[in-house]
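Peer 1: Sequence plus predicted model, see below.
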Amino acid sequence: MARRIASALAFSLAGLLAVFAQGLLDASPREAPDPRAFGVYAGALALFLWALRQEPAWLEGERPIAPSASPSIPGRPLWAVLSLGFSALAFLESGGNRFRLLGVIAWGLAVAAWLAAWWDAPLPRWPREGWRVRGWHLVLLLVLGLGISFRYWDLWNLPLDVNSDHAEKLLDVRDVLNGEYRIFFPRNTGREAFQFYLAAATIRLFGMPLHKFTLQVGTAFIGVLLLPALYLLGAALWGRHGGLWTMFLGAVASWAVIPSRVGLRYPFLPTFAAWSLAFLIRGLRSGRRADFLGMGLFLGIGLYGYSPFRGMIAALPAAFLLVWGIRRGWRTAEGWRQMRDFILGMLTALPVLAPMLRFIVESPEMFFYRLMTRVSTWEKPIEGNPLWILANNLRRALLMFHWTGDEVYVATIPLRPMLDPVMGALLVLGGVAAFGWMIRRRDPVPLAALAAGFVMLFPSAYNLSFPRENPSTVRAAGALPSVLTLAALVPAMWTAWWGRAGARRWLGWGIAGLLVLTLIRLNAVRVFETYAQSYCRHVLNASDAAEILRGFYAGGGPPTNAFYVAYPYWFDSRLIGMWLGDLDWPYTVWYEDLPHGVARHRRVPGPKLYLVHPEDEATRAVLQAAYPRGWWAWRPRSHCDGLGIWVFHVPPDS
């Protein structure tokens, strides 16, 4: 008994020391980490290893959750032939970068026929006795509700203003609403289609406007879909407690929450990476072909989401082959059967991708343009040895969870670690615990998650032409599911161990509850305070410009008499139009053309208004000379410190 108590105390103290060490790293400058952090981390790891050695039951935990294995069922050749035929029809009907009704019907039938050809598991059925809601189900619903709250709370205002990428996306959504059903959207260097059809459906179904908020509602929904996938993944790796903790970390982690609120395609990457990886792990556990088919299905769907997801084409085989090799799958008939089923799973993505494959054949340069501008000299020369740049990029990407950070303000806290100090500490301890788990249980399956996570750092690290863009919060987000499952292992071990401790389990669950509240608080501050303030200071306040214009219109000013004087790196006029309900709002004058524009404006009767950049002294001089009776008003930012707007009012009789 004394040994168990000592082990529990050492386990707890190791966690506290790791959090303290991570806090030192988090607070250290980005140029050089605080060396004290490494000493404290070493002490934490020594205590943690001692606790595991004293009480090996920490690593026993629960049995990972996996569906029961199915008997080997041969394929159904007729359905496979039908799938190939429908896939060919979908491919042929997708020419010219367009979805067409016949091609879409053939596309759906191709996917359904392929699944019917190889499915080897019972279909889900409603239980005869009905669903019984248990306490565990209520806990899962509570975590799901927490994740929904983090993604939708005050979504209109955070973020309020947006950037030119959103304007480009809204134009693509408008194209869909106008009947241009593209497979791949060429605007803004090329984009996959999923988000645009989701936003168009949101507008059609719920009557929402063509607005940045509509984009945010859709991406927040994709962010919510991440959570059940994380439960499946964590449960398949570590058991029921592992699934719950992985889902909880995904519900609150700022790295998962912030990108899903921005309104861009970012959350499509971690969400579909989690779903495809979860089914791979389930397949490695159960040997069921159906799980590998699910893996391939989500692989194909994810390739319509966000281009860095293409890394999963390499990550899934790397993860499978690592485990298959350790198991020496080539020595057994079961190993070769699992290899065949994995290959069938990967091939499942092909009918899902039939329209995309037609576009790739027709326009490979457009499909690969974004990738090639990062790994080659298409846009900019590579400055240095590519291998050295790649190695340095990988080093920085591996450090992004604890020390380095992304400098882009849009979807992260600039130059801060991706994880909060507590989650960062859990990741370090969880990595050690994962290797202990694999050695004690002789279970190589967690290596699949590790391998997939490492490979999915490459969409950020392979940026050879623009290495400052690495590490990227959003391009490396394919590693998020693996990171969260590792971080979830230590609290899962804690709650599973205390769950067997009889009356004393309430002590363990009390400490776990304190951890839950701490993580909620830390990440709420990161998302709703730190990120909100940082984002507001960096983003341009087009909403303020639109509010000034609406005030002018409400006071009787003609819409044709209010102008935005465009200046380098200032507002995208389409965003002003978005706030006014017209993406094509036409009253923009480039500052260099203003002298000619004023000559025309003076012939138009009525009051006038001009929005001018604070540093545009030339425009101020031109307007004051043209309208001597005009007067200036300074409009500061509405929601935070930052760049304001000079407003020039021209009375009607000028």
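Peer 2: Yes, it's here. Numbering: from 1, shown residues only.
Peer 1: From now on I want contacts and neighbour counts done on CA atoms only, so please keep to that.
Peer 2: Will do.
Peer 1: which helices and strands sit right next to the helix or strand where Ala88 lies?
Peer 2: If you go by DSSP states H and E, Ala88 is part of helix 77-92. Counting contacts by 3 or more C-alpha pairs under 8 Å, 6 or more residues apart in numbering; DSSP states H and E, helix 77-92 packs against helix 101-118, helix 333-352, helix 354-362.
Peer 1: Mind putting those helices into a markdown table with mean neighbour count?
Peer 2: As requested, the helices and strands packed on helix 77-92 are arranged in a markdown table below (neighbours: other C-alpha atoms under 10 Å):
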| stretch | mean neighbour count |
| --- | --- |
| helix 101-118 | 20 |
| helix 333-352 | 20 |
| helix 354-362 | 20 |
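Peer 1: With Val375 as the reference, name the closest of those.
Peer 2: helix 354-362 (18.8 Å; C-alpha to C-alpha).
Peer 1: got the angle between that closest one and helix 101-118?
Peer 2: For helix 354-362 against helix 101-118, the angle by axes from the mean of the first three to the mean of the last three C-alpha atoms, to 10 degrees is 110 degrees.
Peer 1: hmm, who's touching helix 354-362?
Peer 2: 87-88, 90-92, 94-97, 99, 107, 183-184, 367 (C-alpha atoms under 8 Å, 6 or more residues apart in numbering).
Peer 1: After that helix, which helix or strand is next? Please name it.
Peer 2: helix 364-367.
Peer 1: right, so of the helices and strands packed on helix 77-92, which gets closest to Trp238?
Peer 2: helix 333-352 (21.5 Å).
Peer 1: ok, and what's touching the closest one?
Peer 2: 83-84, 87, 107, 110-111, 114-115, 287-289, 292-301, 324, 328-330.
Peer 1: Next: stretch 383-391.
Peer 2: Residues contacting stretch 383-391 (C-alpha under 8 Å, 6+ apart): 461-465, 467.
Peer 1: how about the helices in the stretch 551-654 of the chain?
Peer 2: For the stretch 551-654 of the chain, the helices defined by DSSP state H, counting those that start in this stretch occupy 573-580, 594-601, 617-626.
Peer 1: Export the ones you listed to a markdown table and append columns for distance to Asn561 and mean neighbour count.
Peer 2: Below are these laid out as a markdown table (distance: least, C-alpha to C-alpha, whole Å; neighbours: other C-alpha atoms under 10 Å):
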| stretch | distance to Asn561 | mean neighbour count |
| --- | --- | --- |
| helix 573-580 | 15 | 23 |
| helix 594-601 | 8 | 14 |
| helix 617-626 | 14 | 15 |
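Peer 1: Next up, a structure to set beside the first:
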Amino acid sequence: MSRDEASTPIRCRPAASVTRVRASWSLLLAVVCLALAVFAQGRFDQRLLNASSYLACGAAAVLFVVAFGGIAQEREPSSAEASGQPTATPRVWGVLLAFLAVSLLGCLDFGGNEYRKVGLILWLGGLLLALGWLYLNERLSCPAAVQPRPQARRKWFTPTLVLLLAAVAVGAWLRLYQLDIIPADIGWDLPYNYTDVLSILRGQHNIFFTANMGREGLFFYWVAFLTRFGELSHFLLKLSSALIGIATIPVLYWTGRELFSPAVGLAAAWLLAVNHWHIVLSRPGFRVILLPLFVLLFLWSVARALRRGRWFDFGLAGVAIGLGMQTYTPFFFAPVALAIALVLYLLTERRACWRQWVGGLVLMALVALVTFAPLGRYALENRAAYLKRIGLQLELVQGERNTPRVTTPLLLENVRTSLLMFNVYGDSNARFNVPGFRHLGQISALLLVPGLAYALWRWRKGSNALLLAFFLVLIAPMTLAMLPHEMPNVFRAAGTIGPALLLCALTLTAVYEQLRILGSTYPAWDLRLRLQAASAQREGAVEWLIGRRGALALAGVAIVGLFLLAEFRDTRQFYFHDFKNVLPDSQNVSIAREFARQIEAYGDRSSVYVKGWPYWFDGRALRTYLQMAPEEQERVFIDLIDGQWPLSDVRQRALFILHPEDVAGLSRLRQEFPHVVSIVHYLPGGVPGYVTVFVER
């Protein structure tokens, strides 16, 4: 090195210097955004919905767009993927339509609302053959496009996979811990689920289950499958939904990776793992837990299909639609969201892709129709039974013709209430939420609005329009079904969980990406730390070389980790303390379950009788806890009358269960039997719950 070179001071390149300044200012604005968001959320939590709250929230969104709106996180199709689209020949269409026709032929065997073996083989076989044909046609037409990259084959156990497995493990713990205890009460719907699964196990394979105003049956067949590993019970119903909730975590990762990047998918998966709304839906045993899963499967498959243009992906999207429409009614809005997104794409640079999408979209619709065909046939033949639940809700919403319940101002108020459910107030039903508590956790609530603003700003780029359409349209099922001044509903809006958390993840990953960009302007090793120690006998020193590039990357990881840790702590407090204390019937103590425990401890079920009392307990719930067969005699009675059941049925001894206010019933038993022992059982808080009366002649 010459003397001139040695004496020349080292300066940053101009481009690096500009990038460093911009990134630093963006991160400073991020701090301001966070402060404004915390201020706004604090006021929202206090129900202070005034101008200052909305202005602070809006300012945080605008500043975030100013700071991070230029960061591209969308996944764009590569040239290799765009060139790897198979040609749709008449032969391809002919074979495909033949397989789908075989599948439809099988549906002719599904009369009388029942799956039959031959029809099931033809229906499923035709669908599988159609998908297999599409996949093989792609491999034969463009083998290079469908082969994985050699590097991808070599490196599969990556840090991303480790972090994803950790998210699944944390999510599994939150969904399985104390599952046998929380929630304790089975509620009014699950006994119907229990009975329907029991009918499947007894050979009655219904397509649509008409009890309780009608319900789709996909979840019940999932529970019936799990009975191969354990007996049908309330716990198995809860385990069935919990396993689906756990499976949704990696599906959200795949969706985020498909729409944006592995980092976005990973952040969203962690947010879902610790999301209290999804945990509440995962643990009770309701079929609604299928809704977030199939919304994400559909969003993943259709985003993949639109990006790659391959017919196999469109076929998978069709299967997701057809199965999704057999999960929970609000899923029907997911295809509407896709239609809106496709219209929005006409206003972006992706409008040029419409010509290559048309054939795939037609294929998707055909596969969806065939997949839905068994339930679709039932709906056409039994429209009144199929639409009974929807019709009842429409009657409640519309009211009488002369005095409609919902007017335009009230509808706008319902829209406002629906949009505020994430950050302000949520479901008021204590069975599914701490009454009125927002649907997102503290951290997710802070991240949602900036992420939404980011996606709106970049709606023309990548799949942002698709994500926004799914997020907004899937709120509509709840909004349209709301009665005047009704609070949000955690069930009807469950389809928005995945899209909402993807928006939250965009906020986190944008900040992380900006930190990475700032770090890239520094050398890998640019700082030297020296630790020196000395004593009377010896002295020594240790030196470390570190770099601001690595330090900033670690800072980004630490920030994301702290946010997720705070969300985990918030969720654990919410579910295992706050929510548990409001669960029915009193602080998660179920009257019907306590009855079942007393009856099981007594031993002789044939000599146990429960006296009914208005709004006290659900007899169907008691039957479910006791796992009673449908033909077993009901143990509930209304009055104690001489010579009639149950008094006439007692030969030696019996156990009666009474309401604590039923003084007349207890007095009548004391008159009838010479030996009577009564015990009052108390609920948490010292409230009398029920009385067990042991009698003997």
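Peer 2: The structure has been received and is ready for your questions. Treat the numbers as computed from the prediction; the structure is a model and nothing was measured.
Peer 1: TM between them?
Peer 2: Once superposed, the chains reach a TM-score of 0.89 (TM-score structural alignment, normalised by the length of the first structure), with 630 aligned residues with a C-alpha RMSD of 2.8 Å.
Peer 1: which of the contacts of helix 333-352 of the first structure are buried?
Peer 2: 83-84, 87, 107, 110-111, 114-115, 287-289, 292-301, 324, 329 (16 or more other C-alpha atoms under 10 Å).
Peer 1: where exactly do the strands run in the stretch 451-600 of the first structure?
Peer 2: Ranges of strands within the stretch 451-600 of the first structure are 562-566, 588-590, based on DSSP state E, counting those that start in this stretch.
Peer 1: Of those strands, give the one that comes closest to Leu237 of the first structure.
Peer 2: strand 562-566 (54.3 Å).
Peer 1: re the thing from before, okay, the strands of the stretch 451-600 of the first structure, which one's buried deepest?
Peer 2: strand 562-566 (a mean of 22; mean count of other C-alpha atoms under 10 Å).
Peer 1: Please tell me which residues of the second structure that one aligns onto.
Peer 2: Mapped onto the second structure using TM-score structural alignment, strand 562-566 of the first structure covers residues 608-612.
Peer 1: what's the next secondary structure element after the longest helix along the second structure?
Peer 2: Identified as the longest helix of the second structure according to DSSP state H is helix 14-45. The C-terminal neighbour of helix 14-45 of the second structure among helices and strands, as given by DSSP H and E, is helix 51-68.
Peer 1: Can you give the contact residues for whatever helix or strand comes next after that next one?
Peer 2: Downstream of helix 51-68 of the second structure, the next assigned helix or strand under DSSP H and E is helix 79-82. Under the criterion C-alpha under 8 Å, 6+ apart, residues 145, 308-309 lie in contact with helix 79-82 of the second structure.
Peer 1: make it 10 Å
Peer 2: For helix 79-82 of the second structure, contacts defined as C-alpha atoms under 10 Å, 6 or more residues apart in numbering pick out 144-146, 307-310.
Peer 1: just checking, Phe196 of the first structure touches Leu210?
Peer 2: No. In this structure, Phe196 of the first structure is not within contact of Leu210 by C-alpha atoms under 10 Å, at 11.2 Å.
Peer 1: Between these two, which contacts overlap?
Peer 2: 170-171, 173-174, 177, 202.
Peer 1: Once you drop chain neighbours, what's closest to the aligned partner of Asp161 of the first structure in the second structure?
Peer 2: With TM-score structural alignment as the criterion, the equivalent of Asp161 of the first structure in the second structure is Asp185. Spatial nearest neighbour of Asp185 of the second structure, chain neighbours left out: Ser590 (4.7 Å); criterion: C-alpha to C-alpha, 6 or more residues apart in numbering.
Peer 1: Please name the residues that touch the one you found.
Peer 2: 183-187, 583-584, 596, 617, 621, 683, 689.
Peer 1: do the same with Phe248 of the first structure
Peer 2: 140, 142-144, 146-147, 227, 230-231, 242, 484, 488, 516, 519-520.
Peer 1: same question, Thr214 of the first structure
Peer 2: 156, 170, 198-200, 202-203, 206-208, 263.
Peer 1: mapping those residues onto the second structure, which are still in contact?
Peer 2: On the basis of both residues aligned by TM-score structural alignment, their matches' C-alpha atoms under 10 Å, what survives of the contacts of Thr214 of the first structure in the second structure is 156, 170, 199-200, 202-203, 206, 208, 263.
Peer 1: Produce a PyMOL select command limited to the buried residues of those.
Peer 2: Those of these that count as buried under 16+ other C-alpha under 10 Å are selected in PyMOL with:
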select buried, resi 170+199+200+202+203+263
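Peer 1: Just the buried residues from the contacts of Phe248 of the first structure, in PyMOL please.
Peer 2: In PyMOL, this line selects whichever of these come out buried by 16+ other C-alpha under 10 Å:
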select buried, resi 140+143+144+146+147+227+230+231+242+484+488+516+519+520
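Peer 1: The contacts of Phe248 of the first structure in helices, which ones?
Peer 2: Using DSSP H, those in helices are 140, 142-144, 146-147, 227, 230-231, 242, 484, 488, 516, 519-520.
Peer 1: ok, so of those residues, who is nearest Leu450 of the first structure?
Peer 2: Leu484 (10.9 Å).
Peer 1: quick one, what contacts the aligned partner of the closest one in the second structure?
Peer 2: Using TM-score structural alignment as the criterion, Leu484 of the first structure maps onto Leu501 of the second structure. Residues in contact with Leu501 of the second structure, defined by C-alpha under 10 Å, 6+ apart, are 252, 256, 264-265, 267-272, 275, 440, 444-445, 447-448, 451, 471.
Peer 1: so where is stretch 440-457 of the second structure in the first structure?
Peer 2: Counting by TM-score structural alignment, stretch 440-457 of the second structure corresponds to 419-436 in the first structure.
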